[in-house]
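>>> Sequence below, structure please.
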Amino acid sequence: MPSYYPSHLQDFHDLPVHTFPADEEHDARALPDAASVAWRLSTECEYAFEPIWGRFLDQVRAEDVTALVIGPWWEDWDASSVDPVLELIASDARRLPNLRGVFVADVESEETELSWIVQGEVTRLLRAWPGLRELGVRGGEHLAIEPLRHEGLRDLWVESGGLPAAPVRALGACEFPALERLELWLGTSWYGGECTPEDIDPLLAMLGRCPELRHLGLQNSDIQDEIALALSSAPVVAGLESLNLSMGTLGDDGGAALLAGQPLTHLRSLDLDHHYMSEELTDRLRAALEPHGVRLALAAVDARYDSENRYVAVGE
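Okay, here's the model as predicted:
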């Protein structure tokens, strides 16, 4: 079974991640070229974020920076909301005219658990950078999304142990004409996951109006069967090259819905790892899809867990 729990990014936006020193006592001349790395800003849970941000803008050619990764932003192990940090960064947008990728909350469990990360209004970054192409977010608590149209965004992903319904509904009201990839970890009700099939339907309708979309992941959900049923007739599926429904509680009802719905033989890959389907159902999926060249991922959860004891791959 694959390991899913989030860890620090090693690469982001096709660049290696490099952490800007939080300590003032460093040689600025030793820093890499501004455009050669994705810059990670971290307080290391003991410094203040604002002075680190100020030194970063002063010591790195900000106009050449293309990717930012925000690590821990709090002091003294008090994981406060990231919203003031997002506001600070967005206020300096004019100094980073070539920024194309941002990841918010590159945090491991040793720093704070996924479900304890307190997010903010991340669409302020999209408003600040009309040319932003990639936005990654870790954590769902207090995550806020304001409906908007953004011409440049190509890749959006949210890792969460429990995603509230409000940001999912807001995404359904957005317009992303250039979007190529969307991945949402919807999570479980035990950790704030509130999404229902009624929240997913408008999102799928919006994605059906994204002509460039090629990958869709709706993952890590305790309503995975219902999501599979919704996707079985959603027009967006016809344009996809890959579909990821892994990490959740997918069982025979969801697998049967995929088989009975619209054809999936055009897909290059279908990821259903961490599932609760029977061997008979997985055999039927292989027989229906593998002869057409679809790469299937079908690693099952331990057989000791039956339909009454399902769990998602990542919760707390």
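
>>> Could you use CA atoms for every contact and neighbour count after this?
Fine.

>>> which ones are touching Asp201?
Ala230 (Cα atoms under 8 Å, 6 or more residues apart in numbering).

>>> so it sits in a helix?
Yes - applying DSSP: H, G, I helix; E, B strand; the rest coil, one finds Asp201 inside a helix.

>>> and Leu243, which of the three is it?
Leu243 ends up strand, using three-state DSSP.

>>> tell me the contacts of it?
Per Cα under 8 Å, 6+ apart, neighbours of Leu243: His215, Leu216, Gly217, Leu267, Ser269, Leu270, Asp271.

>>> Try it again at 10 Å.
If you count contacts by Cα atoms under 10 Å, 6 or more residues apart in numbering, Leu243 has them with 183, 214-219, 231, 237, 264, 267-272.

>>> all helices for this structure, in order.
For the chain, the helices defined by DSSP state H cover 49-59, 83-91, 123-128, 165-172, 197-207, 224-231, 252-260, 279-289.

>>> His266: what's it in contact with?
Val237, Ala238, Gly239, Leu240, Glu241, Ser242, Leu289, His292, Gly293, Val294.

>>> And it, how close does it get to Thr282?
18 Å (Cα to Cα, to the nearest Å).

>>> can you check Ser7 too?
The separation that Ser7 has from Thr282, given Cα to Cα, amounts to 30 Å.

>>> Among the two, which residue is more densely surrounded?
Thr282 (21 against 11; other Cα atoms under 10 Å).

>>> Among the contacts of Leu243, which ones are in strands?
Glu183, His215, Leu216, Gly217, Leu218, Gln219, Ser269, Leu270, Asp271 (DSSP state E).

>>> Dump those to JSON lines, plus neighbour count.
Formatted as JSON lines, the ones in strands among the contacts of Leu243 follow (neighbours: other Cα atoms under 10 Å):
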{"residue": "Glu183", "neighbour count": "19"}
{"residue": "His215", "neighbour count": "20"}
{"residue": "Leu216", "neighbour count": "22"}
{"residue": "Gly217", "neighbour count": "19"}
{"residue": "Leu218", "neighbour count": "22"}
{"residue": "Gln219", "neighbour count": "29"}
{"residue": "Ser269", "neighbour count": "21"}
{"residue": "Leu270", "neighbour count": "21"}
{"residue": "Asp271", "neighbour count": "19"}
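
>>> which among those residues gets closest to Glu308?
Comparing the ones in strands among the contacts of Leu243 against Glu308 with Cα to Cα places Gln219 closest, at 19.5 Å.

>>> run this one through as well so I can compare:
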Amino acid sequence: MVYDFDDNYHEGYAGLPEAHVPWDQDEPQPEADAVAWYLSASEWHDEGPKAIGECFDWFFEHVDTAKVRAIVIGGWEECYSQDSAPIVSRLADNANRLPGLRWLFLGDISSEQAEISWIQQSDITPLLEAYPKLERLEVRGGSGLGLRPVRHESLRMLRIESGGLPGAVVRAVGECDLPALEHLELWLGVTEYGGDATVGDCAAILSGERLPRLRYLGLQDSEIADEIAAAVAAAPVVARLETLSLAYGTLGNDGAEALLSGQPLTHLRTLDLEHHYLDEAMAARVTAALPGVEVDLSDPQGEDEENESRYVAVSE
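Predicted coordinates:
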């Protein structure tokens, strides 16, 4: 998403229109709880804030933050070399001023601003610790990303988009106690950009022991998608899922065969395999084996039995 300085409103988030910070004072300012507040800075624009700190200053001065429900953090200055730690600290330190915050997106940065692998993130644990009522946390960028195992009673959605997600973060997600989590989506990415997660790193997630309400599981954009599929085929968590996504990765015939040979998947509402390397015969077998399941086999990449030239949908 790109910041448009000619328009106060941005694309929506969490069902709310996004309102730019700072707001054009020539226009009526929206109610604090009626929008998702979008904070973004860039040294490349002649207008608008050059530093994210300026956005926060205006936001806390001009918005009734006690009523704010949603915040989207876009680009910050030199986000390809400066990490998000100051933003995380600013949000965590001001949690008492944001008691109604429920939805947060850290790093809504378009590829025109910085490729996903360039975005410098940091330890996001303070956000979960400071906001025990947070229901939705989304993060874009895996470089420098950190997470420590925590217990969070309210989080219902956790999404991490990356071109390479560190295995330590994947393990930490699995070690978190998240009794309310319904939607978990991890873009695992590739080794070249820090995506060193193994199937073993996913073990705690696949056991489902700390995720009793999970209904959507996405282990996506993975260069080891066939191995992930084989592990998923026997994973206890799958029995309670409504949606399973192995989209955007390098899934081929071997991975699809593992899914078909494993535990039943007919209880699913959706199986998302978008961007895959299945041949036509295997794609037909998957669809035929799952009547009543919405199977997404869009964006086929052609056959590559040797797995020599497969690529994920999102890396750099």
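
>>> sorry, back to before: what remains of the contacts of His266 of the first structure once you look at the second structure?
Retained in the second structure (both residues aligned by TM-score structural alignment, their matches' Cα atoms under 10 Å) from the contacts of His266 of the first structure: Val237, Ala238, Gly239, Leu240, Glu241, Ser242, Leu289, Gly293, Val294.

>>> Which among these count as buried?
Val237, Ala238, Gly239, Leu240, Glu241, Ser242, Leu289, Val294 (16 or more other Cα atoms under 10 Å).

>>> residues contacting the closest residue to Trp77 of the first structure other than its chain neighbours?
Using Cα to Cα, 6 or more residues apart in numbering and skipping residues adjacent in sequence, the residue nearest Trp77 of the first structure is Cys45, 5.6 Å away. Applying Cα under 10 Å, 6+ apart, we find Cys45 of the first structure in contact with Ala22, Gly71, Pro72, Trp73, Trp74, Glu75, Asp76, Trp77, Asp78, Ala79, Glu111.

>>> are any of those residues buried, and which?
Ala22, Gly71, Pro72, Trp73, Trp74, Ala79, Glu111.

>>> taking those one by one, which sit in strands?
Among those, no member lies in strands (by DSSP E).

>>> among those residues, which two are most distant?
Ala22 and Ala79 (17.3 Å).

>>> which residues touch the aligned partner of Ala197 of the second structure in the first structure?
Following TM-score structural alignment, the counterpart assigned to Ala197 of the second structure within the first structure is Cys195. By Cα under 10 Å, 6+ apart, the contact set of Cys195 of the first structure is 162-169, 186-189, 221-223.

>>> Just give me the closest of those residues to Leu88 of the first structure.
Using Cα to Cα, the contacts of Cys195 of the first structure come closest to Leu88 of the first structure at Pro167, 21.8 Å.

>>> List the contacts of Ile116 of the second structure.
Residues in contact with Ile116 of the second structure (Cα under 10 Å, 6+ apart) are 80, 107-110, 140-143, 161-164, 193, 314-316.

>>> can you check Met1 of the second structure too?
Residues in contact with Met1 of the second structure (Cα under 10 Å, 6+ apart) are His10, Glu11, Gly74, Gly75, Asp108, Ile109, Ser110, Ser111, Glu112, Gln113.

>>> surely the first one meets Trp23?
Just to be clear, that refers to His10 of the second structure. No - taking Cα atoms under 10 Å as the definition, His10 of the second structure is not a contact partner of Trp23, at 11.6 Å.

>>> Overlap in contacts, these two.
In contact with both His10 of the second structure and Trp23: Trp37, Tyr38, using Cα under 10 Å, 6+ apart.

>>> Farthest from the middle of the second structure: give me that residue.
For the second structure, the largest distance from the centre (Cα atoms, centre = their mean) belongs to Asp26, which lies 35.2 Å off.

>>> That one and Ala34 of the second structure: what is the separation?
For Asp26 of the second structure, the distance to Ala34 of the second structure - Cα to Cα - is 19 Å.

>>> cool, Gly146 of the second structure as well?
32 Å.

>>> Gln59 of the first structure: what's its closest spatial neighbour, skipping adjacent residues?
Ala28 (6.3 Å).

>>> give me every residue that touches the one you found.
If you count contacts by Cα under 10 Å, 6+ apart, then Ala28 of the first structure has Phe20, Pro21, Arg55, Phe56, Asp58, Gln59, Val60 around it.

>>> now, which of the residues you listed sits nearest Tyr276 of the first structure?
Of the contacts of Ala28 of the first structure, the one sitting nearest to Tyr276 of the first structure (Cα to Cα) turns out to be Phe20, at 43.1 Å.

>>> That closest one contacts Gly54, correct?
No - distance between Phe20 of the first structure and Gly54: 11.6 Å, which falls outside the contact criterion (Cα under 10 Å).

>>> More neighbours: which of the two?
Neighbours were counted for Phe20 of the first structure and for Gly54 using other Cα under 10 Å; Phe20 has more, 22 against 10.

>>> distance of that one from Glu44 of the first structure?
For Phe20 of the first structure, the distance to Glu44 of the first structure - Cα to Cα - is 11 Å.

>>> try Glu180 of the first structure
33 Å.

>>> How about Val37 of the first structure?
19 Å.

>>> same deal with Leu156 of the first structure?
26 Å.

>>> swap in Ser80 of the first structure?
14 Å.

>>> who's more crowded, those two?
Glu44 (19 against 15).

>>> count of neighbours near Glu31 of the second structure?
The burial count for Glu31 of the second structure: 11, using other Cα under 10 Å.

>>> Could you find the counterpart of it in the first structure?
Checking TM-score structural alignment: Glu31 of the second structure goes with Asp33.

>>> And Leu188 of the second structure, by the same measure?
So, by TM-score structural alignment, Leu188 of the second structure is matched to Leu186.

>>> my guess is that match meets Thr249, correct?
No - here Leu186 of the first structure does not reach Thr249: they are 11.6 Å apart, not a contact under Cα under 10 Å.
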